[in-house]
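Student: Make a model of this:
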Amino acid sequence: MSAEPLPGFEVPLHRALTQPILLGGAPRTVAIANGTLAAAVGLGLQLWIPGLVLWIVGHTLAVWGARLDPQFMPVFARHLKQRSLLDV
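Tutor: You can find the predicted model right below:
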């Protein structure tokens, strides 16, 4: 194996094409769903404090999950779809 790259097998790739889209550190879909749910509780039910607490806790958990694995939501969705084969 040579250390030199072979011509034609390497292309420049922008970093934005490989990183997930995050809103405030949380995955985009989770952040939107969390904000919508918190707004429904806070504005729709007029429960301001529980809506704010729901948003803070939900966003904090989403950011924590995204720091561990930026693809944690697709992995979790796949985990829920697959049945357990080696369940003891």
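Student: contacts and neighbour counts: CA atoms only from here.
Tutor: Will do.
Student: Pull the contacting residues for residue 23.
Tutor: Residues in contact with residue 23 (C-alpha atoms under 8 Å, 6 or more residues apart in numbering) are residue 31.
Student: cool, and residue 22?
Tutor: residue 28.
Student: Same question for residue 27.
Tutor: Taking C-alpha under 8 Å, 6+ apart as the definition of contact, the neighbours of residue 27 are 20-21, 62-63, 66, 70, 73.
Student: Check the gap between it and residue 86 for me.
Tutor: According to C-alpha to C-alpha, to the nearest Å, residue 27 and residue 86 sit 31 Å apart.
Student: for residue 32, same thing?
Tutor: The gap separating residue 32 from residue 86 is 35 Å, by C-alpha to C-alpha.
Student: Before we compare anything, build this one as well:
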Amino acid sequence: MSGVDAFAPGFEVPLHRSLTEPILLGGSPRTVAIANGTTAAAVGLGLQLWLLGVVLWIVGHALAVWGAKLDPQFMQVFTLHIKHKSLLDV
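Tutor: Coordinates of the predicted model:
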């Protein structure tokens, strides 16, 4: 016996794929998709700029999908980046 089998026999827990994959809506992270849709709806309905709302939604969703293809957790990384101050800035 070697490796994991010798460590703790009988203690195995199945790890489902849904616990490790990010939650995406249409290819973009769920929070980004909801915020983007809400912003586009506010511009389209509230300001009655329908075309601008649709364009804003399409561009925002395309950017979110592109970012999620590069790194599915890009929003968490971005928020941490914004929170921390730069090391070399005075």
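Student: ok so, going back, which members of the contacts of residue 27 of structure 1 are positioned in helices?
Tutor: Among the contacts of residue 27 of structure 1, the members falling in helices (DSSP state H) are 62-63, 66, 73.
Student: What is the nearest of those residues to residue 43 of structure 1?
Tutor: The closest of those to residue 43 of structure 1 turns out to be residue 62 (C-alpha to C-alpha; 22.0 Å).
Student: all helices for structure 1, in order.
Tutor: When assigned using DSSP H, the helices of structure 1 occupy the ranges 28-39, 48-68, 72-81.
Student: rewinding a little: give me the more crowded residue out of residue 32 and residue 86 of structure 1.
Tutor: Using other C-alpha atoms under 10 Å as the criterion, residue 32 of structure 1 and residue 86 rank with residue 32 on top: 14 against 5.
Student: Alignment lookup: the more buried one to structure 2.
Tutor: Using TM-score structural alignment to pair residues, one finds that residue 32 of structure 1 aligns to residue 34 in structure 2.
Student: Closest to the centroid, which residue in structure 1?
Tutor: With distances taken as C-alpha atoms, centre = their mean, residue 27 lies nearest the centre of structure 1, 3.0 Å away.
Student: list the contacts for the residue nearest to residue 28 of structure 2 when sequence neighbours are not counted?
Tutor: Setting aside the residues directly before and after it, residue 28 of structure 2 is nearest to residue 65 in space (C-alpha to C-alpha, 6 or more residues apart in numbering), at 4.5 Å. Contacts here follow C-alpha under 8 Å, 6+ apart; on that basis residue 65 of structure 2 touches 26-29.
Student: of those, buried ones?
Tutor: Taking 16 or more other C-alpha atoms under 10 Å as the criterion, what is buried in the contacts of residue 65 of structure 2 is 27-29.
Student: Which one of those is nearest to residue 13 of structure 2?
Tutor: Nearest member of these to residue 13 of structure 2, counting by C-alpha to C-alpha, is residue 29, at 27.7 Å.
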